[in-house]
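Visitor: Return a 3D structure for these sequence lines:
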Amino acid sequence: MRLSRSLVPTLKETPAEAQIASHRLMLRAGLVRQTSAGIYAWLPAGWRVLQNITQIVREEQDASGAQELLMPTIQSAELWRQSGRYDAYGPEMLRIRDRHDREMLYGPTNEEMITDIFRQSVRSYRELPQNLYHIQWKFRDEVRPRFGVMRGREFLMKDAYSFDLDYEGAVISYRKMMLAYMRTFQRLGVKAIPMVADTGPIGGNLSHEFIILAPTGESQVYYDGAFEQIDPTSGDFSFDSPEDLARFYETLTTPYAATDEKHDTAAWANVADKREGRGIEVGHIFYFGTKYSGPMGLTVAGPDGKTLTPHMGSYGIGVSRLVGAIIEASHDDAGIIWPDSVAPWKAAILNLKAGDAACEAICEEAYTRLDGQALYDDREDRAGVKFADADLMGHPWQIVVGPRAAAAGRVELKRRATGERAEVTLSDALARIA
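Guide: From the prediction side, this is the model:
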């Protein structure tokens, strides 16, 4: 994209309503604009980040064996009455009536709907296990939305739901999803620690939150410093091997890690390398057995012909929240520092002298060869403005084209994360970016 023709409305001043770094930077870098309390429009640069995160999440879900579908945002209240959650969920649920006076709701989650779909479609134990997911906008009417997309009312969520014949199978599904999550967060360029967590309104007796450490996080967390030495995705783990999954699970869950709600002071006393701080929840997984399948009458025929009630789990990743969480974990005083995998563009091309023939030629060549992966700052602004905006927006690479270097057929290449600069040929620059 050419910046002179793009909707990338950067701001010099910090909006007064922005309290944390990610909110400030998302507004200043032109990623989002608020339309009402806790609801944001995603502008082109922000949408590209959201799509990059979504694609990584999708690829890892697919690799784990989960199947993608898409469920409606509007759900029938009757389904939630069958599970017993309609009255229990609380005012965060947006309840509505259609023109025929039928009670409906804007779904905050999909346990009831996926259970209904499954009970209409699956009859035999031979059709288990299965795991289904979708990536969908959801709504929770937060009493006090704040911190931008970190605590908004409308948000993009990946939620998956597993169905197994028994507890042992459900545990394997749970561990598969934990592995998929750790691979996902590694590809997103963030370190997320799985912590024993409260199950909340979802229910169940086994749950982990995935926490990115950040001073502005809403959760108080406690963890063993041994986590700093663990790379849980470096081993030769297989989604299809229960033995591999068990070893992987033990690797992750042996060191102490818990949110404030599940903090065990007695166990904490035995931790040698105590760490505590604040964290941002970006994922949450649950095993809840027959909590939904039982009340909603989901059964299958077992091997002996008797009916069995499948065991279920659910698994969420806050896709839009991840945009804010990544920024909280990766920024400096100048702006965002995007991991390469999620950046809206791989590079910014900065033409320091618009109209100069050599500068124009090199910039156009770079723009063509990067094939949609560069934002070309072709504005007739001062160099300082272009440098400031490039740092603010956090492009992993900057190709700086000035008249002196351009005359010699060279460019300056800057790495945003380290500040490292080098004068190289354009081909060398493009090779490093690739």
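Visitor: rest of the way, CA atoms for contacts and neighbours
Guide: Noted.
Visitor: Identify all contacting residues around stretch 299-315.
Guide: Here stretch 299-315 makes contact (Cα atoms under 8 Å, 6 or more residues apart in numbering) with 111, 119, 122-125, 158-167, 170, 173-174, 177, 283-294, 297-298.
Visitor: Which of those residues are buried, as a PyMOL select command?
Guide: Entered in PyMOL, the line below selects the buried ones among the contacts of stretch 299-315, by 16 or more other Cα atoms under 10 Å:
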select buried, resi 111+119+123+124+125+158+159+160+161+162+163+164+165+166+167+170+173+174+177+283+284+285+286+287+288+289+290+291+292+293+294+298
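Visitor: Looking at the contacts of stretch 299-315, which are in strands?
Guide: Using DSSP state E, the members of these that fall within strands are 158-164, 283-289.
Visitor: which of those residues lies closest to Phe248?
Guide: When those are ranked by distance to Phe248 (Cα to Cα), Ile285 comes first, at 15.9 Å.
Visitor: And for the closest residue to the closest one other than its chain neighbours, the neighbour number?
Guide: With sequence-adjacent residues excluded and distances taken as Cα to Cα, 6 or more residues apart in numbering, Ile285 is closest to Tyr315, at 4.3 Å. Look at Tyr315: counted by other Cα atoms under 10 Å, it has 22 neighbours.
Visitor: Following up with a second sequence; could you model it the same way so I can compare the two?
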Amino acid sequence: MRISRLVTRTLRDDPPEAETASHRLMLRAGLIQQVAAGIYAYLPLAWRSLRKVEQIVREEMDAAGSQELRMPALQPMELWEQTGRAAAFGDNMFSLEDRRGRPLALAPTHEEVVTNIVKGNVQSYRDLPVILYQMQTKFRDEPRPRAGLVRVREFTMKDAYSFDAGDAGLDASYQAMAQAYRNVFRRCSIPVVMAEADSGAIGGKDSHEFLLPTDTGEDTVITCPSCGYAANAEKASGVYPDQPIPEPLPLEEVSTPGMKTIASLCEFLGVDEAQTLKAVFYAADGEVVFVTIRGDLDVNEIKLKNALHCNELRLAEDEEIASAGLVAGSASAIGITNVRRVADPSISSGGNFVVGANKNDTHYRNANYPRDFVADLVTDIALTKPGHLCAQCSTPLTATRGVEVGHIFKLGTFFSETLGAYFLDSEGEQQPITMGCYGIGVSRILAAAIEQNHDDRGIIFPAPIAPYDVHLVALNMADEAVAEAAVDLYDRLWAAGIEVLFDDRTDAAAGVKFNDADLIGLPVRLVVSPRNLRQSAVEMRGRTSEEAEMVAVDDVVEAVRGTLQPA
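Guide: Got it, this is the predicted structure:
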């Protein structure tokens, strides 16, 4: 491809809306163009890279025994209502009606449709196992699109679905997919952490995320530097500092004028946060829920949502709190009976706690569970933090920011039972098919690879996913010898199977061409110039090399091929 014909435009300055390195560089290098919030066009350079990412994913999925198919993005909403996931996805799902008023969904994922496909094609245990996958556009109405291709409303995803005759088969399929994912990310030069994760609206029991560690990531990964435990903060479990359990003292009311926060209360009374219990009010599907947790801990809202089995969870509004007869800033579960009460087990770690007295500017000292208050549900809802101890080896945990690039789930039999996908086992008995699902954000891989591979000059494309192998720069194209030599080299490289982006512009200065080459970041740069040709040579430089080398014109093809070969 000649740059003079390429549909793209590089930018000298950083776009003001860019939040991350990948977003900034993809806009500057002319890889993507924003159409609307969270909606991007992939320009030719990005599209070539995406096709290479897709091919790597396809090769690894095929090697793992999967079969590719294609399912519709447009789906009947009744399928989603049948599984209850229309409510689970809520406003994140794009919905519409056809001309006859029938509700439809733009699919964020394809469990329902693929289950029906297998239902119509699998009858016996002899037909299993099966793994089906596709490369497809997905739609999610993200409330806050950000960071270029990291959080968007339309994106390319590889989604796969396994169908097995039982849990043992699912375990085997799950491990095969996990290894395929490791292979994909290794080939794309993306170092990932495989971390335990929450299943969210997808459902299922076990799930793992593959995360690229980066300071600009949306997710927090809790890791153990000793035993290797890793989990998304939404899922992570740790051991928080325990507190001694003192001899219970009588409940005592104290005046706390203006003390509405744990920090101000502790300073006023001269106590540690761990000697208090905080009250947090949530609305779970519209119902006010009273949550109690030790004052030095925070509520993990994902754990709480899972414990409550609700579709929507949010902090309660002031009006909702008041209508439930609760006093914000001075509340406790003592004497509360008219709302659902949920507590973390930390309420039993310690004692003689400071809690609200359910009237303004007043608290109690020496509150103890269950002597003074009770809960309808006591379950782990605490957010694990760095410094908490690993539950497996007692080493202090650490935290890393990351971007999710893949997610795998053990779905079990929920979808097959709900949608009637059964098989006959070896005894002739009907059994529900056991399922798993496996997603890779193909377009997000491109952003993650750039996030991981760049410097202050621009992108450093990993060779397997670079849009082209070589950036050929011709200096002074008006010189007939330069033009002839550059075109000849361009043709010879393509004939040898080496993909070339040829900067043949006649109106661009040498500095502009070199800056664009560094910005786009192809693996190898070749320079044809009058000075080089006087030596019958071409200048060759790897994108990460500090020094260039002179290569004889006749040896360039072999030299480039050697540079592109993996180490």
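Visitor: Any idea what the TM-score is?
Guide: Overlay of the two chains. TM-score (TM-score structural alignment, normalised by the length of the first structure): 0.91; 407 aligned residues with a Cα RMSD of 1.5 Å.
Visitor: can you list the ones in strands among the contacts of stretch 299-315 of the first structure in CSV and add distance to Ile135 of the first structure?
Guide: Formatted as CSV, those follow (distance: Cα to Cα, whole Å):
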residue, distance to Ile135 of the first structure
Lys158, 4
Asp159, 7
Ala160, 9
Tyr161, 12
Ser162, 15
Phe163, 18
Asp164, 22
Gly283, 13
His284, 15
Ile285, 15
Phe286, 18
Tyr287, 20
Phe288, 21
Gly289, 23
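Visitor: Please identify which of these is nearest to Ile336 of the first structure.
Guide: Nearest member of those to Ile336 of the first structure, counting by Cα to Cα, is Gly283, at 22.1 Å.
Visitor: who are the neighbours in contact with Pro194 of the first structure?
Guide: By Cα under 8 Å, 6+ apart, the contact list for Pro194 of the first structure reads 208-211, 252-253, 257.
Visitor: What is the nearest of the ones in strands among the contacts of stretch 299-315 of the first structure to Asp62 of the first structure?
Guide: Once Cα to Cα is applied, the member of these that ends up nearest Asp62 of the first structure is Ala160, at 11.2 Å.
Visitor: Kindly provide the distance from the closest one to Arg119 of the first structure.
Guide: As for Ala160 of the first structure, its distance to Arg119 of the first structure is 16 Å (criterion: Cα to Cα, to the nearest Å).
Visitor: ok so, going back, of all the ones in strands among the contacts of stretch 299-315 of the first structure, which two lie farthest apart?
Guide: The span of these, defined through Cα to Cα, is set by Asp164 and Gly283 at 21.6 Å.
Visitor: pretty sure Ala537 of the second structure contacts Val553?
Guide: Yes - assessed by Cα atoms under 8 Å, Ala537 of the second structure is found in contact with Val553 at 4.8 Å.
Visitor: These two - which one has more neighbours?
Guide: Ala537 (21 against 17).
Visitor: Thr309 of the first structure maps to what in the second structure?
Guide: If you follow Thr309 of the first structure across to the second structure using TM-score structural alignment, you land on Pro432.
Visitor: That match: what's its closest spatial neighbour, skipping adjacent residues?
Guide: In this structure, Pro432 of the second structure finds its nearest non-sequential neighbour in Tyr422, 4.3 Å apart by Cα to Cα, 6+ apart.
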